[in-house]
Every structure is written in structure tokens, then in C-alpha cells.
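In: After the sequence you'll find the predicted model.
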Amino acid sequence: MYPNSKPFGGITVVFGGDFRQILPVTPKAGRPEIVGAALNNSPLWEHCQVFLLWRNMPLQSGNTDEQNRLIRDFSEWQLKVGDGKVDPISRKDHISEVLFRLPTQHVLNSVDTPIQDLIDVVYEDFSNNISNPQYFSSRAILTPTNVVVDDINYAILDKLPGETHTFYNQDSLEEQGLEENDFDESFPIEYLNSLNIPCIPKHELKLKIGTPVMLMRNLNQINGLCNGTRMMVTGCKKNSIECEITCGSHVGTKHLIPRIEMIPTETPWPFDFKRTQFPLQLCFAMTINKSQGQSLDIVGLFLPRPVFCHG
């Protein structure tokens, strides 16, 4: 086959992913649409050569035989979940609603206050570590949706001492031309402020000195200000927020984070709008997807709803 007739002109392209864990995000789609959007259903798949990663790198060898046994058992259980070989405790009509029981050693039994009990376990000895950046950068609570993330973040924020600083954004519709004036008036600023989109900050941002935050945009990659960088708030000013990086190769460096303009893409609304806000979000808790690429020592999972959308 000539290079011109090959996909991508014969250039080597690497596709990475694990179809057992994370499938494409398809808004308002069911299981057939989500599975159909996966890479292995693409016409390009027949031209791909598959390389399998067989060693679980995050699960390194322990210091004792007992630790090695626990690591090996957990790794084998993970693979069984991905392969669908875990014995179900109930099975509903739809395959995506199979329920199975988690190992008891990984479950925190709580009836009345599950969120607070999980916070107490993940953020143990909280009051004595509120000024320790490494304490917050090494742990987090993960959950599937942003709604639950906000509830957990503000519950922990209330436990921090100090004054709460509230920053509001500025929303505006993108220019549509003079003929769109009547259309623009149909969407007041109050309505734009109420819109919450995962890729941009919310209308109201509450912070305290010592709060761990995560950067939501690439501001200066050379200085370590990248999307996903975890930082600690060290100062709250009127038009900027001073933060200290707590992870990566630029640990300990301080930077002033300004408000920036952000325009969301692929929204369900029939208009484009612009939001000016600090590109920061609290990261006591974060979504499971947002946690990819993060290095954490202590992780708590809060799963109030089924988390496996595809089986």
C-alpha cells in the first residue's frame, strides 16, 4: 500500500487508552452509542497494531511478603472487574446495571453521615495539618459527578479557619451581529451566571488562605502553570490570587493567577457566551476523570450512583 493511501499518510500515530475503564464521553447517549463511539469501532481500527501494557506500574512491589500479597490480590481483582469476571450479587435486565460487592477491606461502613465519615478518614488529623501543602497534595476524595464534588469541597472548606473570600465572574454573550439584539435579550446575565459547565469555573468561587486548588487552564507551561496543576492559596487580592505550587518540578514556587476569558465549546445552548473568572477550582475532592494523571497517596471513593456506564 502506498503511503498516500494509508491513514494519516503513513505517519506513525499512537492511540492510548483502556476501553475496559474509560469510554468516550458522549452527552445524553446510552450504552450502544457510547460503545459505538469507541476507537475499536472506527474504520481506522483495522489499520492499528495493538500493544498491551501488562504490568500495573502504580502497584509497585511492597516491602514485605504480606504487602506483596495484598498488592497482587488487589491487582487481580482490578483485572476481574475490567474483564467482567467478578461474581455479581444481582443482575438487572440491562447489562450496564450489574451490581457486585466491593472487598470489605476497601469499604467504609457508614449509615447516617457517609460524606463526613469519608472526610474524616481521608483527611485524618485535619486540624494539625491545615498549613502543610504536602498534606493536601497527597490525598483527595474522588466521585463521579461535579455536583457531589462541590458538596464535599464546601463541606471541607467550612472546616478551614480564616476568612472566606468570594470571587464572582463576569458573563457576556459573544458578538452575534446587530440583527441578534432581540435574541441576546432573551438570555439575561442572571441566566448566564446560573450555567455550570465542567470545563469552566462557576459563577461563584469561594476560597480561604491555605485552600488547595487546581488550575483549569494552561497559563505558563515553562513555569509549571499547566492544566491540572495543584496549588495552595497563599493570598487573595482584588484582581489576582497568589498560589504556591504543591506538585511537580516547580514545588514551592509562587505565582499570581489572574482572571482570564474562557469560552466553552460544544454546549447544548443555542448561543456562545464568554466567562471571565479565575481558572481555579477547589480540589479537596475531584471527579474521577479529572484525577487521571494525578499522583495521590491516599484516595477515598464516594460512589452515590453507578459508576460503570458501559458494563
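Out: On my side now, so go ahead.

In: all contacts plus neighbour counts: C-alpha atoms, from now on.
Out: Will do.

In: after the longest helix along the chain, next one along is what?
Out: If you go by DSSP state H, the chain has its longest helix at helix 65-83. From helix 65-83 onward toward the C-terminus, using DSSP states H and E, the following helix or strand is helix 114-122.

In: Okay, one more to line up with it:
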Amino acid sequence: MIDRRCFEALDKTLKDILNEPTQSFGGKSVLLGGDFRQTLPVKPKASKRDIIESSIVESSVWSHFKVCKLSKNMRLLQPNLSTKEKEEIAAFSSWLLQIGDGRVGVDDEDDPTDTKWVEILEKYLIPDHEDALKDLVRFIYDEDIFHNPTATMFCDKAIVYPKNETADEINNLILCNLPGKPIIYLSFDSIIPHTNDRGDTKVLYPSEYLNLLNFSGFPTHRLQLKVGIPIMLLRNMNQMEGLCNGTRMIITQLLPRLIQAEVITGVQIGHKVYIPRITLNHTDKELPFVFKRKQFPVRVCYAMTINKSQGQSLNKIGIYLPHPIFSHGQLYVALSRATSAAGLKILIKRQEDQPSNCTKNIVFSNFLAKLESAQAVDMELLLH
């Protein structure tokens, strides 16, 4: 997901530091891990061409990498598996790869090159009705996890969705049914006007308006929390303590100026940490000011975006699709978080002119084909 210019900057820096101008990365070995079926670099309002051009594959340093592929399904090597279980695991894995490669589904009339409508098997679906979202929540989180939450209960469960705007719908539904009175933390919002505004900006944008603003990766103005609920960190704070962007935790104590929490993901599982309020800045060329919000850099995470879930393996995952996915690899990322078919459920809100069991899958097939072709040529050169 990293922009190619980051790798190019690292390449130039290592060449300068190690005084090895002709050696890639100064002669140091660099290992990259990833899967191009998953989401590519995120660029707001970018075209397909812009996104692909930001990929490491389009960089001058890519030709110096050797591509290694995983070829064994390790889940099939688990002991004591029956023949039926092995067949189910193999079938599920094969289906996931077909989704990732865009080899299943019916072409979308508006974008037949990259978009297909995929039929989801009935065994993975939660029927869409008035209380369907509650059914999805109950599949992932049972009553015991709400009343006696522990790190081990939350670390392998989550609900994922495409857009941030869906988060409040799910989290508020769950919070309302939890015991105990919530504690509400309000942010302090301010702006730094751009130059030559003659002071008009602060008059035009009062604090009441600023409180309504929400941006990706930002906590909300009104943060409603309870002891025992899971939260996600939205900023890198202390990597040595495991406090990185995306780290999930359970709240153990709520104080006026601090949140005490227990880490439930990464290498620091079970470790207690303290989260302070910090000032977060948002710069947008379309805004006439720099936006500042002082708030705890967390959000409730019974549910998370598909992009945030990337890299995690979950025994139970619910995929909520009130709207279709909107970028390359998102559906594959969501489905492949599941460690088994039994732990996967999908709730699809019916789209106009589409069956209730169909959802959109976007795959840049030409990009993947070009990648496969380049790798095939490399392998031939190695053989010769």
C-alpha cells in the first residue's frame, strides 16, 4: 500500500549514507511483504491510472526485486482434518483467489473492464431484513463478550465495512445495549487561517461548525465510551509499547485526562497502556484553514473499515455492505480476513437492479496481468 516514492526516497538515502551510488538500497537487503490483490496505495480522488502509477511495481527500483510466492496452504496441513474438512478449506481458498483475481462474476455494464457483480453463496449470507444488522452483531459478539469482556475474546473478532460513515451506525447500536452509563469526552476544536484572510475565517467558521467536521483518521468531537469496550488507536504514539495506528485495545478505566486500556492486537497483547489527549492537525487544500482537534486519538471499534482490517486474521468476521466496495481489492481483503468459511457472514443491502445475494468486486485485472507477465519473464531469465 506504500507509495513508490517512499521506496525511491529510501533507495537514494541508503545510497548516500553507505556511499554506494551504484548499489540498490546501498547494497542492503530489503524484504517487502504484501499481495497486489489487496488494496493499492490510497490516493484521495485519484484516477485508476494515478493509483497504479503510485505502486512499487511502477518504480525504477522494482526491477531489482525478486518475487517469491507462497505455494502451500498451511491450513490443509493441520493434523486430524477429515477429508470433508480438507475439501471445504481448499474450496474456500480457491474461491478467495478467484475473487482476488477477478475471475468470477458478471461484468458490470458501467465498467466491464474492472468491475464485476459477484454472487455470494447462501451459507455466507445474513438475509436482509429490518433487524439484519442485529443478527450480524449477534453472530460476531455473543452476550458473554458484552458482560465479561477480555482481550482474548476481542482479538479475533470484528465487523468490517467499506466507508467510515457506517461506523457510527454499528457502534451506536452495540453501545446502546451495553450495561453502564457512558462517559462523554468533548474535543476542543480550532483553526489556523491561511495567510491574507484578514481574520474573516474565524468569524465564518464558529466552534459549533467545527465540532460537526469529521475527517478520515480523526476522532469525533463527541467521543462516547464505556469501560470494557474495544477501541482503535488512530495515531502512531509509541511503537516500542505497541501503540501504533490501528492497534486495538479494551478500555479498563476512564479518567478525566487519560484512558487506561489493554492491548489486544500485535506483540503487546495484554499490556496495559495509557492514552492521553493529543492535538491532531488536518490540512486540506480545499479548506481555507488548517483544522486542529484536541481529543483522545481513538474510536470505538466493534467495527472497522476494510482498509483498517488489512493484515489481520480473524476467526469470526462480519462484512457489512450497505454500499458496494469502491476500490481495487477491497472485497478480497474483507473476505480473506476470515481464517475459515465457518467464521464468515456477510450482510448485503440490496442494490438497485441487482439480486440481494450479489455484490460488487473491483479488480484492476490489466494491472495484475501485467504483473504476472513480468514475473513470468523474470523466472525464464533465472532458468536460463
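Out: Sure, I can see it. Because the structure is predicted, anything quoted here is derived from the model rather than measured.

In: rewinding a little: so which bits of the longest helix of structure 1 are buried?
Out: For helix 65-83 of structure 1, burial by neighbour count (16 or more other CA atoms under 10 Å) applies to 71-72, 77.

In: Pick out whichever of these sits closest to Gly177 of structure 1.
Out: Looking at these and their distance to Gly177 of structure 1, the nearest is Trp77, at 57.7 Å (CA to CA).

In: how near is the counterpart of Leu233 of structure 2 in structure 1 to Gly235 of structure 1?
Out: In structure 1, the residue paired with Leu233 of structure 2 is Leu215, using TM-score structural alignment. The gap separating Leu215 of structure 1 from Gly235 of structure 1 is 16 Å, by CA to CA, to the nearest Å.

In: Out of those two, name the residue with the larger neighbour count.
Out: Leu215 (21 against 15; other CA atoms under 10 Å).

In: Spatially nearest residue to the more buried one, not counting backbone neighbours?
Out: Leu280 (4.9 Å; CA to CA, 6 or more residues apart in numbering).

In: pretty sure the one you found is in contact with Asn218, am I right?
Out: No - contact between Leu280 of structure 1 and Asn218 fails when scored by CA atoms under 8 Å: they sit 11.3 Å apart.

In: which of those two has more neighbours?
Out: Per other CA under 10 Å, whichever of Leu280 of structure 1 and Asn218 has more neighbours is Leu280, with 26 against 13.

In: Who are the contact partners of the more buried one?
Out: Shown in contact with Leu280 of structure 1 (CA atoms under 8 Å, 6 or more residues apart in numbering): 201, 213-216.

In: where exactly do the strands run in the stretch 151-300 of structure 1?
Out: Here the stretch 151-300 of structure 1 has its strands, by DSSP state E, counting those that start in this stretch, at 165-168, 170-173, 204-207, 212-215, 230-236, 240-245, 254-258, 260-262, 273-277, 280-282, 285-287, 298-301.

In: Just give me the neighbour total for the residue mapped onto Tyr161 of structure 2 from structure 1.
Out: For Tyr161 of structure 2, the aligned residue in structure 1 is Thr143 (criterion: TM-score structural alignment). Residues near Thr143 of structure 1, counting by other CA under 10 Å, number 24.

In: and Thr143 of structure 1, how far is that from Lys290 of structure 1?
Out: For Thr143 of structure 1, the distance to Lys290 of structure 1 - CA to CA - is 10 Å.
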